[in-house]
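**Q** sequence and predicted structure, then a few things I'm wondering about:
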Amino acid sequence: METTYSAEELAAMPDRIAATFSNRSVFVTGGTGFMGKVLVEKLLRKCPDIKQILLLVRQKKGKTPRQRMEDTLNDPLFEKLRTMRGGVQPLLDKMTLISGDASEPDLGLSPADRQRILEETDIIIHAAATIRFDEELKKAVMLNVRGTKLVVQLAKECKHLKLMIHISTAYCHLHEKLLEEKPYPPPADPHQIIQSMEWMDEATVAAVTPMLLQKLPNSYAFTKALGEALVVEAMNEIPAVVLRPSIVIPIWQEPIPGWTDNINGPTGLLIGAGKGVIRSMYCKSNSYADYLPVDVFINGIMICAWEFIENHVKNVNIVNFTSSAEIKVTWSEMIDAGREIIMNRVPLNGVAWYPGGSMKHSRLYHNICMVLFHWLPAMLVDCLLFVLGYKPVLCRVQRRINKGFEVFEYYTNNQWDFQSDIAQTLRKDLNPRERQEYKVDAIGLDISRYFEDCILAARRYILKETDDTIPAARRHMKVMWCVDVMFRLCFWALMLYWLSGWVTPLFSSTATPTPEPIPT
């Protein structure tokens, strides 16, 4: 039985993980992405004595790095931190914003900024990457492979480097049905791939992409495997760790349960089904994917840094951060839980159709359902919108859904398992306070409550639907239920009528035909 500690007893215990970052400078790439935002928030909230965060930020949409960071710090994710520290400015004071781009030569750094990184950096956390599965190969190579090579070169020149952490993915060696915590040969020579992509134009790259990818389904898996290989190659020269998270999903516990800034992964699936635009999926419903809440992975990053730097655990070089060894949620369980939450607890606004549909094990059956319940309604609604003078949208939405299904089906109809011995062993070194404040286990996880938090957060922060609209959404859901029942009754009535047109002549043909009158 686990011992229970009071708040005073926990506060008296040391926080050795926060102490690891005390008076140290951390260089972070990808700090404005989904994972990077949660990392920056956790470092600033849990490590008040951190010397500085050197943050690589590129100019985007006419905004300077400082303007982009101010926008980020005003996000609801940082509300708790802003309250603790007294606003945005004290947070900016802990940051050194460096203008650059991980996809550009030399990371787009000025000589002065590069020298500053070399002089001041103690820890590097390289999280910048494109996570688009359909990204053009050249763009993916420039960011995921060449960008990693340039960060490794930077790490080799840092004068006070204690550790470089590279964020890979558990889904980059897809030919391995059991991914162990060890390096694997890359699918190609990363140095040659970088060189070839630098001189080839987009048309040539597009032509050779199928040959390069071979059996890999997309550019993401290919380039992440190459980037990981570059870090493994440099481990003899620099202190480096490769972390492989599985599918990173919204926050579980802190600072905002369910928070995310995108609709990738299961969140998008639940929203699409909840809005009524996803009615059929080709999927093995009893299979499962490996998911990892982003706050759990960020805790894992900080724990690994502590183990490597302070405890000198040198065999912690490649760590799989996965969850399926402790908890498995099948696709059907996830969809059923999401459907119940959206129908009864957290309905969405503007539902196009009552949430329903199912997962199909037959490709033919799925394709028929796609035509009947995806494409035909979309075309009918778009025609109506066009007649009324509005811009048609549903067919465009269905094309995006189909594109997403191409990726979705590969991962849902294949199964992988992951070894996570090192990640589970690391927990044993934590004291009770650290186990609570840097949670990396599934103890206390309520799947239904977690999905409810995800849907509610997506409703608030992505769909911009306020909580005061929930009662109206419930009423609308009841109306859509009635419409759905009427549609089903009409559909089956038409089917029976159509079948009777075939069945009646079949039976009538067995009767004795009436003789024609003899002409006089």
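**A** Thanks, I have the structure now.

**Q** please count neighbours and contacts with C-alpha atoms only from this point.
**A** Will do.

**Q** stretch 127-142: which residues count as buried?
**A** 127, 128, 129, 130, 136, 137, 138, 139, 140, 141, 142 (16 or more other C-alpha atoms under 10 Å).

**Q** equivalent analysis for stretch 365-378, please.
**A** So, applying 16+ other C-alpha under 10 Å, buried residues of stretch 365-378: 366, 367, 369, 370, 373, 374, 375, 377, 378.

**Q** try it against this one:
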Amino acid sequence: MPCCELHPRVMTPEDEQRELEELPADWWPPGVLDRRSRVAAFYDGAAVFLTGATGFVGSLVLEKLLRSCPRVSTVYVLVRDKKGVPLRERLRSHLDKVVFSKAREACPDYLRKVVAVAGDCTQPGLGISPADAAELTSRVSVVFHVAATVRFDADLRTATVTNVGSTCEVVALAKRMPNLKAFVYMSTAYSHAPRDEIDEKFYAPALKAEELLKLISVMNDEQLAQILSLLMGDWPNTYTFTKAIAEDLIRSEAVGLPASIIRPSIVLSTYQEPLALWVGNMYGPTAAGAGSSVGLLHAMHMDRSALVDCVPADMVANATLACAWDTWCRHSSQTPTQRATAEPVIYNYVSTPRHPLSYDLLCRYAQKGTDYPSIRNLWVVYVVLLKEKYLYVIAAVVLHLIPAIIVDSFLYLKGMKPILWNMYSKIHMVSQALEPFWTKEWTFKDDNVASLLVRLGEADRKLFHFDIADYDWEWHLSLLVLHYTLLAVGSAVLLLVLWRILAAHIGL
């Protein structure tokens, strides 16, 4: 205690440390969390290689590395070369996006730390030059392979080359890295969708990677299309099909490496960081949410009672970075003999085991986001969920197609471009792609994720927050719908203003 105001107590570093440890992590001052985090310390001085850095989840992994791992040495990101645009400028433009605003503040020298590597996941050797490959193999100690084509309607050749071929090339590159501490491959919780129960283990795919790669090399697109259903069997789309094959490739080719696979389920927008409700694309469930929030989507083929499994994107990024640390901890604790035969570890990052949510409750939470709808909504906001396919078809015709014909006919007669039929065609295409996930329920096991959470310290749990049990479904989903409504309505108003300006300019 100080003896008076003129003689305050002089605290030693040990005193400061003791007082700090007595405070909850929420009260720790800036900079203390990363210094006390074992996960952040894992990246001290590390050179990281990241694919998919310009995609949705990949952007968040890169952002989190820069913001919360300030002592990371270098982050090499694979960037496709684009004619007329220098590689460095493409990277700078990406890092100038609003999602990186906090990372730029936390890491002022981000342009020095992030190094663009010219390449392409669809090319042999990832399209990387020999000089760049030599630099990567000599320096990199952590690899994240996040790049993938996530489109459910991608043709088999595109999905195979991107999801399987690139994985083969990244593993081959990782094998040449003498300093490798962790290799993390991002898959999906639905890679083995034909199964009802999915544990954190490997399952045999329909084909081996080398068989599928050879098949697409000797057959043209028309031939592949003819045998597609025979090849995929019960897999719902080429995305999950090729992810299952890529996982098997990891199992066989990454034995002995400090390797792991993270399987997130349906990825939603960010929950809290770096910006709440940020989303990198308008495809899949994001597009469906946007369509329903502005009164465009009114019927969905969905089982109300089934559990939906979805996770926020920022928690996926946090879990991915923590998995790399855990992968190294597991690997380094083994004997050389054990390492030589150890299979990669699988982490199912899912919500149903620890924080379940039904589609019925999801829709009720989402409905709260429409309590204050905009007067510029396209129609009254409501959605009918129908489990039976024939009832959904009838509802889609009555609530979507017939209104589209009426509105587009009116627009045509007024000399304007019909738009509603095309919009509903796209919506139905997305709905059909998501139908297998909206009408079926899976049982997931997440023991490895649960044990990882137990091993994390207080600073790690705070800095790399991914405990799905803490996720507030009601808050996130209601705000998410409201956000989509404002975004869609604002875009429509902007387009209308631009159209009127253009029409006045050209005298229409």
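**A** Yep, that arrived. Note that the structure is a prediction, hence the values are computed from the model and not measured.

**Q** superposed, what's their TM-score?
**A** Superposed pair, TM-score by TM-score structural alignment, normalised by the length of structure 2: 0.86. Supporting alignment: 461 aligned residues with a C-alpha RMSD of 2.4 Å.

**Q** can you give me the strands in structure 2?
**A** 47-51, 74-79, 114-118, 142-145, 182-186, 197-198, 259-264, 266-268, 299-301, 310-312, 345-349, 384-386, 443-444 (DSSP state E).

**Q** ok, which of those strands comes nearest residue 485 of structure 2?
**A** Nearest to residue 485 of structure 2, of all the strands of structure 2, is strand 266-268, at 16.0 Å by C-alpha to C-alpha.

**Q** whereabouts in structure 1 does the closest one align?
**A** Residues 247-249 of structure 1 are matched to strand 266-268 of structure 2 when aligned by TM-score structural alignment.

**Q** average distance between the matching stretch and structure 2?
**A** Its aligned residues in structure 2 lie a mean 1.3 Å from stretch 247-249 of structure 1 after superposition (mean C-alpha distance after the TM-score superposition for structure 1).

**Q** list the contacts of that stretch.
**A** Outside stretch 247-249 of structure 1, the residues that touch it by C-alpha atoms under 8 Å, 6 or more residues apart in numbering are 170, 260, 265, 266, 267, 289, 290, 291, 292, 293, 294, 297.

**Q** same check on stretch 378-388 of structure 2?
**A** 292-304, 370, 373, 392, 439.

**Q** format the buried residues of stretch 127-142 of structure 1 as CSV; extra columns: distance to residue 197 of structure 1.
**A** Output for those, formatted as CSV (distance: C-alpha to C-alpha, whole Å):
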residue, distance to residue 197 of structure 1
127, 22
128, 19
129, 17
130, 16
136, 11
137, 9
138, 6
139, 9
140, 10
141, 7
142, 8
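
**Q** in helices, which of those residues fall?
**A** Among these, DSSP state H puts 137, 138, 139, 140 in helices.

**Q** residue 41 of structure 1: which of those residues is nearest?
**A** residue 140 (27.0 Å).

**Q** please pull up the equivalent of that closest one in structure 2.
**A** Match for residue 140 of structure 1 (TM-score structural alignment): residue 159.

**Q** need the contact list for its match.
**A** For residue 159 of structure 2, counting by C-alpha under 8 Å, 6+ apart, the contacting residues are 149, 238, 239, 242.

**Q** can you pull out the helices in the stretch 1-150 of structure 1?
**A** Assigned by DSSP state H, counting those that start in this stretch, the helices in the stretch 1-150 of structure 1 fall at 7-12, 16-20, 34-46, 65-73, 79-85, 89-93, 111-120, 137-140, 147-157.

**Q** next: the stretch 401-520 of structure 1.
**A** 421-426, 432-437, 447-461, 470-508.

**Q** on that earlier part again, want to throw the strands of structure 2 into TSV with distance to residue 85 of structure 2 and mean neighbour count?
**A** Conversion of these to TSV gives the following (distance: least, C-alpha to C-alpha, whole Å; neighbours: other C-alpha atoms under 10 Å):
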stretch	distance to residue 85 of structure 2	mean neighbour count
strand 47-51	20	25
strand 74-79	12	22
strand 114-118	12	21
strand 142-145	25	25
strand 182-186	29	25
strand 197-198	44	16
strand 259-264	33	26
strand 266-268	31	22
strand 299-301	42	24
strand 310-312	33	24
strand 345-349	37	26
strand 384-386	46	18
strand 443-444	44	17
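
**Q** and these: which comes nearest residue 411 of structure 2?
**A** Once the strands of structure 2 are compared by C-alpha to C-alpha, strand 299-301 is nearest, at 23.8 Å.

**Q** name the nearest residue to residue 360 of structure 1, sequence neighbours excluded.
**A** Leaving aside its sequence neighbours, residue 360 of structure 1 sits nearest to residue 282 (C-alpha to C-alpha, 6 or more residues apart in numbering; 4.8 Å).

**Q** which residue in structure 2 lines up with the one you found?
**A** Checking TM-score structural alignment: residue 282 of structure 1 goes with residue 301.
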